[in-house]
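1. Fold the following for me, if possible:
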Amino acid sequence: MAAPVRAGSAAPVPAKARARHVAQQIPEEILGNAELREAAEALPPNYNFEIPKTVWRIRQARARKVALQMPEGLLMFACTIADIIERFTDAEAVVMGDVTYGACCVDDYTARALGADFLVHYGHSCLIPIDSTQGLKMLYVFVDIKIDASHFLETIRFNFAAGTSLALVSTIQFVSTVQAVSQELRSQYKVCVPQCKPLSPGEILGCTSPRLAQDTDAVVYLGDGRFHLESIMIANPGIPAYRYDPYSKVFSQEHYSHERMHRARQDAIRTATRARCWGLILGTLGRQGSPSILQHLELRLRALGRPYVRVLLSEIFPSKLKLFPEVDVWVQVACPRLSIDWGEAFSKPLLTPYEAAVALQDIEWQQPYPMDFYASQSLGPWTAGEAAAAPAGLEESLSTVAAALAEHGPFDGLLGFSQGAALAAMVCALRARGDPRFPVAFAVLVAGFASRAPAHGHFYREPIALPTLHVVGDTDAVIAAPLSRELAQCFVEPVVLTHPGGHFIPAAAAQKKAYLEFLERFCPGQGQAERAGEV
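-> Below you'll find the model as predicted:
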């Protein structure tokens, strides 16, 4: 027992005697419970199901009904774990038997529908934040699996010469082994345990893998099967890949047909560019589907005047999609690998959101093929990591401008200032492409800039053939002059008016004269200037 300390006094503890504070430490009454340890012995000793932690967290949350979700490979242990929970807590345990492919399949929606107030998800990393489950308490159990690391080490030493540059990756079950092995190998090899945030160092998913340094000699994957390994192979086509199966202890070099995959996906994209009616599939298997990505796709198709239909599906089969003969192309917001691996089995193109962005000319085809679906740093709002943070409201703003032109027009041109100039430039791009909503002949853009959002790149891909006057302030501290000049370069023969001031619309005599000269080009009976240039 700690010695009492009087109020106002101090009882300093020598530095060496200070006890380490462990946040959320499991109480000894659970860790030292002999009956609980005995019950847990019914589970494989090399599989860490974190039973004491689970019991403690359920008790701490005072949960009444606990849902257990795990991949099929672990379901054989579900009843044993459920019995332990019901014996050592006051909660009822419910086993969720629907298929669980990965970390994206966390099914808090169904758990809540079952009346559960606590969900334990086994075998995957924390891809869905625990604070986004709308009040349902969450616990992720990685199920770390201990293996014969010494054999794995000796296998690497036998097959690779000292000094080789190696990247070690795995699934979440073996990440701790990868970390330990990497430390052992660093004295002989150049070892990298890459990270693709928000994943753990060394962890890869079937749809998310890091790009490796070009001087990497080989990537070594610890795990059974090829699904996850193929992800990092697709992302790094020029680096030899090897797999060590921890169960069979077989070490093999693996290969992937990159050319065939690229050809198949590009063929699907080309077909999609001719499509009239688009089908948007939102995956409903747990959290597989991203409403933000779906919304982004809807906004793009609406802006382009492409008809589309939404379909909600837990699993996507060719026979199911054949029931929609009027749909010319499908975009599935579920699992990118469904399109990559099995897209050719479908009678109509089945695109990923990234491939849809290519088909809609929002982005160029990428080399290598991006495997960044859940990456924090990804290409754009067609990925789960970027969609939530993507710029919003553009289509609504464009619709507002179109409605004003229709209701209060006709207007000859547009005047935009700062953010308004950025929006006006996008209107000019749409007008130059023949969009009938914006019947304007010119624009005056003051302190404008081009949007940096990847989703807006298509506005500037082709030179915008609409007459414009760009007003640039040399001392503008809000929109720097180079940004406004960069926007001007997106147009065909722009007129650029510079002034020594900052972030305002200049109205001195020299500027007024320049405005009049530009506007006179559009008066009745006046022809456009033969050449535009610096004013």
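2. can we go C-alpha only for contacts and neighbour counts from here?
-> Will do.
3. just how off-centre is stretch 243-253 within its chain?
-> Computed by C-alpha atoms, centre = their mean, to the nearest Å, the chain-centroid distance of stretch 243-253 equals 30 Å.
4. again with stretch 270-279
-> Using C-alpha atoms, centre = their mean, the offset of stretch 270-279 from its chain centre is 24 Å.
5. mind listing what's buried in that stretch?
-> By 16 or more other C-alpha atoms under 10 Å, the buried positions in stretch 270-279 come out as 272, 275, 277-279.
6. Among those residues, which lie within helices?
-> With DSSP state H as the criterion, helices contain residue 272 from among the buried residues of stretch 270-279.
7. Narrow the buried residues of stretch 270-279 to those in strands?
-> Those of those mapping onto strands are 278-279, per DSSP state E.
8. Can you tell me which of the buried residues of stretch 270-279 is closest to residue 141?
-> In terms of C-alpha to C-alpha, no member of the buried residues of stretch 270-279 lies closer to residue 141 than residue 279, at 36.4 Å.
9. is it true that the closest one touches residue 333?
-> No. In this structure, residue 279 is not within contact of residue 333 by C-alpha atoms under 8 Å, at 10.7 Å.
10. quick one more, to check against the first:
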Amino acid sequence: MADSTAFSSSGEDAIARAVALDASEARSTTNLSPSEFAEYYEIPQTAEVIRSSGFKRTALQFPDELLHDSVPIYRRLKREIDEGQELYVLADTSYGSCCADEVAAQHVDADAMIHYGHACMSKTYRLPVIYVFGKKQIDIDDCVSKLVASLRSSDFLSDSTPHKNVVFRHDVAYSHQADAIADTLRDVLCADNVTVSYSPIPRRLDPSPSPPHTDTAQSNTETNGSSVVAHTINSPAESDSPILYVGPSSLHLTNLIMTHSSTPIHSYDPTTRETQLESTRTNKLLMRRYGVVQKARDADVFGILVGTLGVASYLPLITHLRQTLKRAHKKSYTISVGKLNPAKLANFMEIECFVLVACPENSLIEAKDFFRPIVTPFELQVALQSEPQWTGRYVLDFDQLLAEGEAGAEDDAVSKGAADGEEDLDRPMFSLVTGKYRHARRYGDGSEVTKSDVTSGSSAVIIRNQDGTVATLKDSAAGEFLQSRTFRGLETRVGLDEPSYLEQGRSGIAKGYGDDHGRE
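-> So this is what the prediction gives:
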């Protein structure tokens, strides 16, 4: 059962709420010497980049589990950078801590950011970002031996295929040992005629337009001076290759499983030194997400949740979602509420389903405590199909969603033109959630949304009648919901109440008021 306070909160909760920390992350630097501490966080290299790039204001972003190291890092960096260069610590993120918080950095007019700890490596939108992942320890020999043993147990190495390939992936905290692990894997697997594909994770990203690219195991960038060239790890021929993942169970691993549901994934946790085949979890994850998609099919009013302001292409994707919903005769509202919780979203009772636009690691929300389902943009595209077909393929990349959305819109236009006049707008739809037929509410005429619609659509629920009450527009789902409620808030009573006379109020202080109304 959900918590009884899921849809309400007090001011005290914001102060007394405990922050969940990663214990292994929090104690990883406790016993380090000053030189080891500087090496762990790459302080000399970071200071050199700040000096050589001439950044005047640099924002240092820390997740909650690394806040205890923020002051020592700040002081050491301050001693090594030039005079006139300023540093600012960002202790609270607007959205997920894995994303570069460019909104908070702009509050101090920063011209660069340094992101510490785990990162989703999403392409930035405004500022150049330097990533400092930390250097967690790992036993390379144990890691390689157990990953190879896991491959052998799956009969992959005994296959007679002449050219076999595996893809090496890892958590960002092990980037400093990734090259050594990849080389050791190649040495061990070369006897079995197996090649190992690996592409290093960059340490610095500069904002630049990124062209759409195909679905791959990981979208990455290579840095060459100040330029950034987008590339992908896997070629189309490697899409079915087994993946060897090094890192703990995390959102990154979960998204890897979702986006590669047909690919075996062998994971190694350096903390527990255990290896397992993660692909067995895929069916359960996809089944839960498919259930959410069915709930989205029954919805007519959608809320587009802005879950990031720093990932590139988030604005074009939001516009694309509004166009897609309008073509499907659905009503949409764009909402930005920062970090999500049930209490915030419960304020929008007129919305039947939410679509979250966020980085890949924050896109999948298990909405058991939320009043309404929360889907990803890809799941929305599946839900809006007249006959939804889901083969298990999953997409979280913004650029690919936009590219596929444009291609799908062209196909829909062609099919609509071919079958003009044959579509039955009033036909009932069968709901797999309720097991009954339903008639969908239809909003708008299904035409393309324009830029003026995006900028002026927010005034739909504030138009009032002559008596001061909220007017109900033809396509205002929020206005219709407000009119159907028993309590509609405090409304003006124009012409019904006479104005009262002005009177002298109480005087004094809170300890003891005096009732002085001008009388003796």
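11. one step back: between the buried residues of stretch 270-279 of structure 1, which is nearest residue 260 of structure 1?
-> Nearest to residue 260 of structure 1 among these is residue 272, at 18.5 Å by C-alpha to C-alpha.
12. What does that closest one correspond to in structure 2?
-> In structure 2, the residue paired with residue 272 of structure 1 according to TM-score structural alignment is residue 296.
13. In contact with its match, which residues are there?
-> 353, 373, 375, 380, 383 (C-alpha atoms under 8 Å, 6 or more residues apart in numbering).
14. What separation do you get for the residue lying closest to residue 132 of structure 2 once chain neighbours are set aside and residue 351 of structure 2?
-> Take residue 132 of structure 2 and drop its neighbours on the chain: the residue closest to it by C-alpha to C-alpha, 6 or more residues apart in numbering is residue 116, 4.8 Å away. Between residue 116 of structure 2 and residue 351 of structure 2 the computed distance is 37 Å (C-alpha to C-alpha, to the nearest Å).
15. still on that earlier bit, looking at the contacts of residue 296 of structure 2, which two lie furthest apart in space?
-> Maximum pairwise distance in the contacts of residue 296 of structure 2, criterion C-alpha to C-alpha, is 12.5 Å, between 373 and 383.
16. Could I get the contacts of residue 296 of structure 2 in a markdown table, plus columns for distance to residue 53 of structure 2, neighbour count and secondary structure?
-> Putting these into a markdown table (distance: C-alpha to C-alpha, whole Å; neighbours: other C-alpha atoms under 10 Å; DSSP: H, G, I helix; E, B strand; the rest coil) gives the following:
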| residue | distance to residue 53 of structure 2 | neighbour count | secondary structure |
| --- | --- | --- | --- |
| 353 | 45 | 26 | strand |
| 373 | 45 | 22 | coil |
| 375 | 41 | 26 | strand |
| 380 | 42 | 24 | helix |
| 383 | 47 | 23 | helix |
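17. Now for whatever residue of structure 2 lines up with residue 219 of structure 1, how many residues are close by?
-> Using TM-score structural alignment, the partner of residue 219 of structure 1 in structure 2 is residue 243. Applying other C-alpha atoms under 10 Å, we find 27 residues neighbouring residue 243 of structure 2.
18. these two touch, right, residue 243 of structure 2 and residue 266?
-> Yes. When contacts are counted by C-alpha under 8 Å, residue 243 of structure 2 is listed as touching residue 266 (6.2 Å).
19. In contact with residue 197 of structure 2: list those residues for me.
-> Contact analysis of residue 197 of structure 2 by C-alpha under 8 Å, 6+ apart lists 165-168, 233-234.
20. Can you match these up with structure 1 and say which hold?
-> Of the contacts of residue 197 of structure 2, the contacts whose aligned counterparts also meet in structure 1 (both residues aligned by TM-score structural alignment, their matches' C-alpha atoms under 8 Å) are 167-168.
21. In the contacts of residue 197 of structure 2, find the pair that's most separated.
-> Between any two of those, the greatest separation by C-alpha to C-alpha is 12.5 Å, found for 165 and 233.
22. Let me see the contact set for the nearest residue to residue 313 of structure 2 once chain neighbours are set aside.
-> Once flanking residues are discounted, residue 313 of structure 2 sits nearest to residue 398: 6.4 Å by C-alpha to C-alpha, 6+ apart. Shown in contact with residue 398 of structure 2 (C-alpha under 8 Å, 6+ apart): 313-314, 317.
23. Quick check: residue 97 of structure 1 touching residue 67?
-> No. Look at residue 97 of structure 1 against residue 67 with C-alpha under 8 Å: they stay out of range, at 10.3 Å.
24. which residues do the two both contact?
-> Common contacts of residue 97 of structure 1 and residue 67, defined by C-alpha under 8 Å, 6+ apart, are absent altogether.
25. If you count surrounding residues, which of the two has more?
-> Comparing residue 97 of structure 1 with residue 67 by other C-alpha under 10 Å, the one with more neighbours is residue 67, at 25 against 13.
26. Verify the contact between the more buried one and residue 116 for me.
-> Yes. Judged on C-alpha under 8 Å, residue 67 of structure 1 makes contact with residue 116 at a distance of 6.0 Å.
27. Now residue 139 of structure 1: which helix or strand?
-> Assigned by DSSP states H and E, residue 139 of structure 1 falls within strand 137-141.
28. mean shift between the next helix or strand after that strand and structure 2?
-> On the C-terminal side of strand 137-141 of structure 1, the nearest following helix or strand under DSSP H and E is strand 144-145. Superposed on structure 2, strand 144-145 of structure 1 shows a mean distance of 4.6 Å to its aligned residues (mean C-alpha distance after the TM-score superposition for structure 1).
29. List the superposition-based mean deviation of the helix or strand following strand 144-145 of structure 1 with respect to structure 2.
-> Where DSSP H and E defines the elements, the next helix or strand beyond strand 144-145 of structure 1 is helix 149-159. For helix 149-159 of structure 1, the mean deviation from structure 2 after alignment is 2.6 Å (mean C-alpha distance after the TM-score superposition for structure 1).
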